[in-house]
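**Student:** coordinates for the following, if possible.
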Amino acid sequence: MTSPALSVPLGAPIEVAIAILGRSSISSLPVVDEVGAVVGILSEGDVLRDQLPQDPRAHLRAPLPTLARDRTVNDVMTADPRCVTPTTDSSEVAQLLARRGWKSLPVVDDEQHLVGVVSRSDILRVMAVPDAELVQAIDRALIEAGIPSVSVQVSGGHVSVSPDVPELGPAALAVAATVPGIRSVQLAP
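**Tutor:** Predicted coordinates:
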């Protein structure tokens, strides 16, 4: 997740949101109320759909009225957006983003206050952790969990663990599975 996240306040002029979206590498902005709770989301698509009148010369039509300059994000945003929490499983987030075609989601705390934004690229970055780094992270996690003498092999994010004490296999699997970037875990044959 990216934190802190850029956002715009409820009632902000649409031009402010356009400027933030235009100069940042983001595709949407959470809209927050006066206490920082997420009340909407404004995407590039929302802005483009609303802000670009058709060129009358290209279509040989009468000119469309000029769009009002005093519009706010409230006029364009999607109200009550789907949000996730910092503890939402990354697999659930990835499935939601893929299924809905969204590029990002606001991340909120228990009071719906914005704490960050998670994007498809955030998830892909975690999935792209090199295998050698994953081995080190798993080794650290196993040591912290008090699970001694476990051999770990990682290939493409898929983990094979081989504990010296067979009874520790399920615990070693559970610990290894908590490391971000792991795609699967199994006991070595």
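
**Student:** please count neighbours and contacts with C-alpha atoms only from this point.
**Tutor:** Noted.

**Student:** now the helices for this structure?
**Tutor:** With DSSP state H as the criterion, the chain has helices at 14-23, 44-51, 56-59, 73-76, 90-100, 120-127, 131-144, 169-177.

**Student:** same for the last one, what does it pack against?
**Tutor:** If contacts are counted by 3 or more CA pairs under 8 Å, 6 or more residues apart in numbering; DSSP states H and E, helix 169-177 sits against helix 131-144, strand 158-163, strand 184-187.

**Student:** contacts for that helix?
**Tutor:** The set of residues external to helix 169-177 that reach it, using CA atoms under 8 Å, 6 or more residues apart in numbering, is 138, 141-142, 145, 147, 150, 159, 161-163, 182, 184-187.

**Student:** name the nearest residue to P106, sequence neighbours excluded.
**Tutor:** Spatial nearest neighbour of P106, excluding adjacent residues (CA to CA, 6 or more residues apart in numbering): V117 at 4.5 Å.

**Student:** ok, P13 next?
**Tutor:** Spatial nearest neighbour of P13, chain neighbours left out: T72 (4.2 Å); criterion: CA to CA, 6+ apart.

**Student:** next one: P148
**Tutor:** That would be L142: by CA to CA, 6+ apart, it lies 7.2 Å from P148.

**Student:** among the contacts of helix 169-177, which ones are buried?
**Tutor:** I138, A141, L142, I147, V150, V159, V161, S162, P163, I182, V185, Q186 (16 or more other CA atoms under 10 Å).

**Student:** which of the helices of the chain sits closest to V84?
**Tutor:** Judged by CA to CA, the one of those that comes nearest to V84 is helix 90-100, at 7.6 Å.

**Student:** show me what that closest one is packed up against.
**Tutor:** In terms of contacts (3+ CA pairs under 8 Å, 6+ apart), helix 90-100 is packed against helix 120-127.

**Student:** what angle sits between the helix it packs on and helix 90-100?
**Tutor:** Put simply, helix 120-127 runs at 140 degrees to helix 90-100, going by axes from the mean of the first three to the mean of the last three CA atoms, to 10 degrees.

**Student:** please provide the structure for the following sequence as well, for comparison with the first:
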Amino acid sequence: MTRTVSSVMTADPVTVSTRTPFKDIARLLTGNAISAVGVLDKTGALVGVVSEADLLPHLWDDPKPRWRDRRLARKATASLAEDLMTSPAVTIDAEDSLAAAAAKFAHTGVRRLFVLRHGKVAGVLARRDLVGVFTRGDADLEREIVDGVLREQLNLGPDRVRVEVRAGVVTVVGRVERRSDIDPVTRAIRELSGVVEVRNRLDYVWNDVA
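**Tutor:** Below you'll find the predicted structure:
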């Protein structure tokens, strides 16, 4: 039911070796209209990332100004990926949830996450990929809630619970048997991609919550 990182990532991202020259990296970035490449070691493991920001120090007038970060100053004279890269790379697993990805973006402040599957690079996830899930149509989202969540997952038919979706805001009305049945409805719907907000207005017959 819950969409994972693998469902929205860009598969097979552009990567380079640790010995790839500066100009080759610049050509890859501009030629593919991307902002970063992953750097792989001889075993195929991701050891870092070279982004546009890592190349820009080469344009400094003074390659080693005292007031600038020493790490960036070294990049100003670097010619190979192993010296240009930012390491370690910020990664996420392909089967992690979109919520986990959003949290990692917020915590790290990076623009993209390289996606790993079984320790190997499987894709790359940009912030815009997560934003894109909110463009999902209301009718499609409502069908998944009614058929997938309420009927199949929670065994709640339209005679007990009804749903309306407008601009990604899900309103749930009806009556369930027990008060403890209400929160699981909210949690299950909130996990779906494209949900902006859940307004749970369910009533209950028996109060089984202390």
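
**Student:** what's the TM-score once they're superposed?
**Tutor:** Superposed pair, TM-score by TM-score structural alignment, normalised by the length of structure 1: 0.77. Supporting alignment: 175 aligned residues with a CA RMSD of 2.7 Å.

**Student:** picking up where we left off before, quick check, nearest of the contacts of helix 169-177 of structure 1 to P106 of structure 1?
**Tutor:** P106 of structure 1 has its nearest neighbour among the contacts of helix 169-177 of structure 1 in I182, at 23.7 Å by CA to CA.

**Student:** trace the closest one over to structure 2, please.
**Tutor:** Aligned by TM-score structural alignment, I182 of structure 1 pairs with V195 of structure 2.

**Student:** touching, L21 of structure 1 and S28? I think so.
**Tutor:** Yes: if you go by CA atoms under 8 Å, L21 of structure 1 and S28 touch, sitting 7.0 Å apart.

**Student:** looking at these two, which is more packed in?
**Tutor:** S28 (26 against 20; other CA atoms under 10 Å).

**Student:** what's the local residue count around the counterpart of L125 of structure 2 in structure 1?
**Tutor:** Counting by TM-score structural alignment, L125 of structure 2 corresponds to V118 in structure 1. Neighbours of V118 of structure 1 under the rule other CA under 10 Å: 24.

**Student:** re the thing from before, need the helices and strands packed on helix 169-177 of structure 1 in a markdown table with distance to A176 of structure 1, can you?
**Tutor:** Shown next, in a markdown table, are those (distance: least, CA to CA, whole Å):
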| stretch | distance to A176 of structure 1 |
| --- | --- |
| helix 131-144 | 5 |
| strand 158-163 | 8 |
| strand 184-187 | 7 |
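
**Student:** and of the helices of structure 1, who's closest to R82 of structure 1?
**Tutor:** Once those are compared by CA to CA, helix 90-100 is nearest, at 9.7 Å.

**Student:** just the buried residues of the closest one, please?
**Tutor:** S90, V93, A94, L96, L97.

**Student:** what residue of structure 2 matches up with the first one?
**Tutor:** Okay, so that is S90 of structure 1. With TM-score structural alignment as the criterion, S90 of structure 1 lines up with L98 in structure 2.

**Student:** list the residues that contact the residue most central in space within structure 1.
**Tutor:** The residue lying closest to the centre of structure 1 (CA atoms, centre = their mean) is V118, at 1.7 Å. Taking CA under 8 Å, 6+ apart, we find V118 of structure 1 in contact with M1, T2, S104, L105, P106, V107.

**Student:** picking up where we left off before, pick the one among the buried residues of helix 90-100 of structure 1 closest to V126 of structure 1.
**Tutor:** Relative to V126 of structure 1, the closest of those is S90; by CA to CA it sits at 9.8 Å.

**Student:** the closest one contacts R120, correct?
**Tutor:** No: using CA under 8 Å, S90 of structure 1 is not in contact with R120; the gap is 10.3 Å.

**Student:** what touches both of those two?
**Tutor:** By CA under 8 Å, 6+ apart, no residue touches both S90 of structure 1 and R120.

**Student:** nearest spatial neighbour of V50 of structure 2, chain-adjacent residues omitted?
**Tutor:** Nearest non-adjacent residue to V50 of structure 2 (CA to CA, 6+ apart): M85, at 4.5 Å.

**Student:** okay, now that neighbour: neighbour count?
**Tutor:** 24.

**Student:** distance of it from A36 of structure 2?
**Tutor:** Look at M85 of structure 2 and A36 of structure 2: by CA to CA, to the nearest Å, they are 10 Å apart.

**Student:** repeat that for A99 of structure 2.
**Tutor:** Distance of A99 of structure 2 to A36 of structure 2, given as CA to CA: 23 Å.

**Student:** quick one: map A19 of structure 1 onto structure 2.
**Tutor:** Taking TM-score structural alignment for the superposition, A19 of structure 1 sits opposite R27 in structure 2.

**Student:** got it, and G45 of structure 1?
**Tutor:** Match for G45 of structure 1 (TM-score structural alignment): A53.

**Student:** what sits against the closest residue to D54 of structure 2 other than its chain neighbours?
**Tutor:** Leaving aside its chain neighbours, D54 of structure 2 sits nearest to L84 (6.0 Å; criterion: CA to CA, 6+ apart). The contact partners of L84 of structure 2, by CA under 8 Å, 6+ apart, come to F22, V50, D54, L55, K75, A78.
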